[in-house]
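*Asks:* Next come a sequence and a model predicted from it.
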Amino acid sequence: MDDDAVRDTERGGAGAEGLDAAVLGGFLAVLDRLGARERVAYLLHDVFGLSPGETARVMGGSPDGAARCARRARERLRGGGPGRDGGDPGARRALVEAFLAAARARDAVALAALLAPDAVAYSERGPVHGAPAVAAAAAGLAGPGVLLRPALVEGAVGAVAHVDGRPVAAVSFGFRRDRIVGLEITTGRDGLRALGPVFPEG
């Protein structure tokens, strides 16, 4: 390798190191927006992929509390939470209706077409990444005897799954343009009660 090539390689390496440092600095600055418990919940649940139960064992408290803490952290980092970036509510309701219809049909291909490629689903089992995996998880929401109803979940467009008239899971959606980019899946009586879903009339 000649001297010019060596110098180019060294400059490229130095540039990459500078970029890595800048990205790390930005990530740490973002984490500084969070409270201590939110930061721990976000790192354990979202970054390292621990379930809410495992996160709760580290943090103390209940799995529902750990999941809510991680959810609040995501909302603060995103600037207000899923679905609150000023998009057209009517278009989002139509997108959710199409998503629910595909979920009822257990059609993972149709579900994936409504998702951003980098979509993420968060549940008590930890995060699931990528449109195909999220679509497969969503298809599982509408098993036999499950009724999916549109609802407002913590003020965001979402849905609630019922079995024998009893709510068993709630889903809120995050959006990017004309695709769903995030799902928050909450189960358990305490978790659902804390969300306080609101159902449209009719």
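*Replies:* Thanks, I have it.
*Asks:* drop to CA atoms for contacts and neighbour counts, all remaining ones
*Replies:* Fine.
*Asks:* can you list the residues that contact the longest strand seen in the chain?
*Replies:* Longest strand of the chain, by residue count under DSSP state E: strand 166-176. For strand 166-176, the external contacting residues (CA atoms under 8 Å, 6 or more residues apart in numbering) are 81-83, 92, 116, 152-154, 156-162, 180-189, 192, 197.
*Asks:* hmm, try it at 7 Å
*Replies:* Here strand 166-176 makes contact (CA atoms under 7 Å, 6 or more residues apart in numbering) with 82-83, 153, 156-162, 180-188, 192.
*Asks:* are any of the residues you listed buried, and which?
*Replies:* Among the contacts of strand 166-176, those classed as buried by 16 or more other CA atoms under 10 Å are 82-83, 153, 156-162, 180-187, 192.
*Asks:* can you map out the strands along this structure?
*Replies:* Using DSSP E, strands in the chain cover 115-122, 128-129, 146-153, 156-163, 166-176, 179-187.
*Asks:* Counting neighbours, which bits of the fifth one end up buried?
*Replies:* Neighbour-count burial for strand 166-176, with 16+ other CA under 10 Å as criterion, is recorded at 167-175.
*Asks:* Would you mind putting those into a markdown table with distance to Ala56 alongside?
*Replies:* Formatted as a markdown table, the buried residues of strand 166-176 follow (distance: CA to CA, whole Å):
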| residue | distance to Ala56 |
| --- | --- |
| Pro167 | 24 |
| Val168 | 21 |
| Ala169 | 20 |
| Ala170 | 20 |
| Val171 | 21 |
| Ser172 | 22 |
| Phe173 | 24 |
| Gly174 | 25 |
| Phe175 | 28 |
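*Asks:* tell me which of the residues you listed is nearest to Val6?
*Replies:* Proximity of the buried residues of strand 166-176 to Val6 (CA to CA) peaks at Phe175, which lies at 45.8 Å.
*Asks:* Check the spacing between that closest one and Glu184 real quick.
*Replies:* 12 Å (CA to CA, to the nearest Å).
*Asks:* number of nearby residues for the residue lying closest to Ala136 once chain neighbours are set aside?
*Replies:* Nearest residue to Ala136 in three dimensions, chain neighbours excluded: Ala108, at 5.6 Å (CA to CA, 6 or more residues apart in numbering). By other CA atoms under 10 Å, the residues close to Ala108 number 20.
*Asks:* same thing with the one 3 residues further on?
*Replies:* Taking other CA under 10 Å as the neighbour definition, Leu111 ends up with a count of 24.
*Asks:* Over to Gly18?
*Replies:* For Gly18, the neighbour count with other CA under 10 Å is 12.
*Asks:* repeat for the one 3 residues further on
*Replies:* Residues near Ala21, counting by other CA under 10 Å, number 12.
*Asks:* Just give me how far the longest helix seen in the chain sits from the chain centre.
*Replies:* Ranked by residue count and defined by DSSP state H, the top helix of the chain is helix 3-31. A distance of 30 Å separates the centroid of the chain from that of helix 3-31, by CA atoms, centre = their mean, to the nearest Å.
*Asks:* want to compare, so here's the second one:
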Amino acid sequence: MNEPDATAGRHPATGRALARFEELRPRLVGVAYGLLGSVAEAEDVVQDAWLRLQRSDIDAIEDLTGWLVTTTSRLALDVLRSARVRREAYVGPWLPEPVETAPDPADSVSLADSLSWAMLVVLETLTPAERAAFVLHDVFGLTFEEVGAALGRSPAACRKLASRAREHVERRQPRFDVDPAEHRHVVEAFSRAVVSGDIDGLTALLDPEAVLTSDGGGVVRAARNPIRGADRVARFLAGVTARYEQFEHRLTSVNGGPALLTVIGGEVGGITLLGIADGRIVAVDMVRNPDKLTGIHEVHRPR
């Protein structure tokens, strides 16, 4: 995203507005990311909000923070509505864009820990209005009056939207709740089995009804449809490893949870995230589209 030009315009309040904008930028990007599931789109939305602020009568804005959050939310909601149409033509399954929360959390999207991968996937099943009400109120703590201002609806209507969204999220998310230490243990065991091509080991880790979703966006090789069943998922994963002479996993943290950075021939090849329930892997999400790996800080480097 282009940086705001501190010299743009000659309004006496522009300097103060820029300082406040820069202070709020991580939160604004976080709000937009929660609504869109895309860092690139979120940054574009925040830049658009800044440009709109420059064209406004800054002195007449009593609550600059509220104005920026509301404007960012409205812009993100507009993008989300149009994005849902574009995603219908997306090649293969569409997954959110992962954000690495290590090694330097200060550089990651604000509140990425709160926007867990499992939550982002569930949010994709909500309507735009439900998603906005839930993210703004439940994740970022806005009042329903503030949510209503962003959505152009009454506080009561926003309360109902958030309630419906919350019920939906709670029905879907609890099955993925797992102790962090157990999650890391399963992820490491999964990595060893994948790298070694151990089909039996993978099958033992996978739930019988496990589902693998691979997002290549038509840019790189990936499964065009979800793969279902432990045996089919295990064989697919072993087949992927067998195609490459140099294939490795590096443990990292994505959206506040453990994930695997795939390195193929010294190049970043994707991110794999696991949904775990009762000690078994129920979901394998592989993000391979290079356009969605911009939030990953670690790059290939000699060891």
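*Replies:* Perfect, I can see it now. This is a predicted model, so every value here is computed, not measured.
*Asks:* What residue in structure 2 is paired with the residue nearest to Ala136 of structure 1?
*Replies:* Aligned counterpart of Ala108 of structure 1 in structure 2: Ile199 (TM-score structural alignment).
*Asks:* how much space is there between that match and Val233 of structure 2?
*Replies:* Separation of Ile199 of structure 2 from Val233 of structure 2 (CA to CA): 9 Å.
*Asks:* Please apply the same query to Val169 of structure 2.
*Replies:* 26 Å.
*Asks:* residues in structure 1 aligned with the host helix or strand of Val45 of structure 2?
*Replies:* Using DSSP states H and E, Val45 of structure 2 maps to helix 39-54. Counting by TM-score structural alignment, helix 39-54 of structure 2 lines up with no residues of structure 1.
*Asks:* what sits up against that helix?
*Replies:* For helix 39-54 of structure 2, the external contacting residues (CA under 7 Å, 6+ apart) are 1, 28-29, 32-33, 36, 68, 71-72, 75-76, 97, 295.
*Asks:* what residues are up against the residue nearest to Ala76 of structure 2 when sequence neighbours are not counted?
*Replies:* Residue nearest to Ala76 of structure 2 in three dimensions, not counting chain neighbours: Ala32, with 5.6 Å by CA to CA, 6+ apart. Ala32 of structure 2 makes contacts with 42, 72-73, 76, as judged by CA under 7 Å, 6+ apart.
*Asks:* what's the most distant pair in those?
*Replies:* Largest separation among those by CA to CA: Ala42 and Ser73, giving 10.1 Å.
*Asks:* Make JSON lines from the contacts of Ala32 of structure 2 and add neighbour count to it.
*Replies:* Formatted as JSON lines, the contacts of Ala32 of structure 2 follow (neighbours: other CA atoms under 10 Å):
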{"residue": "Ala42", "neighbour count": "26"}
{"residue": "Thr72", "neighbour count": "24"}
{"residue": "Ser73", "neighbour count": "27"}
{"residue": "Ala76", "neighbour count": "28"}
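*Asks:* Name the nearest of the residues you listed relative to Arg159 of structure 2.
*Replies:* Proximity of the contacts of Ala32 of structure 2 to Arg159 of structure 2 (CA to CA) peaks at Ser73, which lies at 16.5 Å.
*Asks:* Give the aligned equivalent of that closest one in structure 1.
*Replies:* By TM-score structural alignment, Ser73 of structure 2 lines up with nothing at all.
*Asks:* Which secondary structure state does Ser73 of structure 2 sit in?
*Replies:* helix (DSSP: H, G, I helix; E, B strand; the rest coil).
*Asks:* Can you tell me how far the residue nearest to it when sequence neighbours are not counted is from Glu267 of structure 2?
*Replies:* Spatial nearest neighbour of Ser73 of structure 2, excluding adjacent residues (CA to CA, 6+ apart): Ala150 at 5.9 Å. Distance, Ala150 of structure 2 to Glu267 of structure 2, using CA to CA: 41 Å.
*Asks:* my guess is the residue nearest to Ser73 of structure 2 contacts Thr72, does it?
*Replies:* No: the criterion here is CA atoms under 7 Å, and Ala150 of structure 2 misses it with Thr72 at 8.5 Å.
*Asks:* Between the two, which contacts overlap?
*Replies:* Common neighbours of Ala150 of structure 2 and Thr72 are not found (criterion: CA under 7 Å, 6+ apart).
*Asks:* Can you tell me the element the residue nearest to Ala76 of structure 2 falls in?
*Replies:* Using DSSP H and E, Ala32 of structure 2 sits within helix 14-36.
*Asks:* Report the angle between that helix and helix 39-54.
*Replies:* 150 degrees (axes from the mean of the first three to the mean of the last three CA atoms, to 10 degrees).
*Asks:* Show me what counts as buried in helix 14-36 of structure 2.
*Replies:* 14, 17-18, 21, 24-36.
*Asks:* How about stretch 132-150 of structure 1?
*Replies:* 132-139, 141-142, 146-150.
*Asks:* for those residues, which one is nearest Leu100 of structure 1?
*Replies:* Distance to Leu100 of structure 1, by CA to CA, is smallest for Leu148 among the buried residues of stretch 132-150 of structure 1, at 7.0 Å.
*Asks:* so how many other residues sit close to Ala29 of structure 1?
*Replies:* Using other CA under 10 Å, Ala29 of structure 1 has 11 neighbouring residues.
*Asks:* and what of Ala156 of structure 2?
*Replies:* The burial count for Ala156 of structure 2: 12, using other CA under 10 Å.
*Asks:* quick one: what helix or strand has it in it?
*Replies:* helix 155-172.
*Asks:* what would the strands of structure 1 look like in CSV with distance to Arg74 of structure 1?
*Replies:* What follows is these, written out as CSV (distance: least, CA to CA, whole Å):
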stretch, distance to Arg74 of structure 1
strand 115-122, 11
strand 128-129, 15
strand 146-153, 15
strand 156-163, 14
strand 166-176, 11
strand 179-187, 10
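*Asks:* which part of structure 2 lines up with stretch 9-24 of structure 1?
*Replies:* Per TM-score structural alignment, stretch 9-24 of structure 1 has no counterpart in structure 2.
*Asks:* Val160 of structure 1 corresponds to which position in structure 2?
*Replies:* By TM-score structural alignment, Val160 of structure 1 lines up with Leu261 in structure 2.
*Asks:* can you check Arg179 of structure 1 too?
*Replies:* That one, Arg179 of structure 1, aligns with Arg280 by TM-score structural alignment.
*Asks:* Then Ala94 of structure 1?
*Replies:* Using TM-score structural alignment as the criterion, Ala94 of structure 1 maps onto His185 of structure 2.
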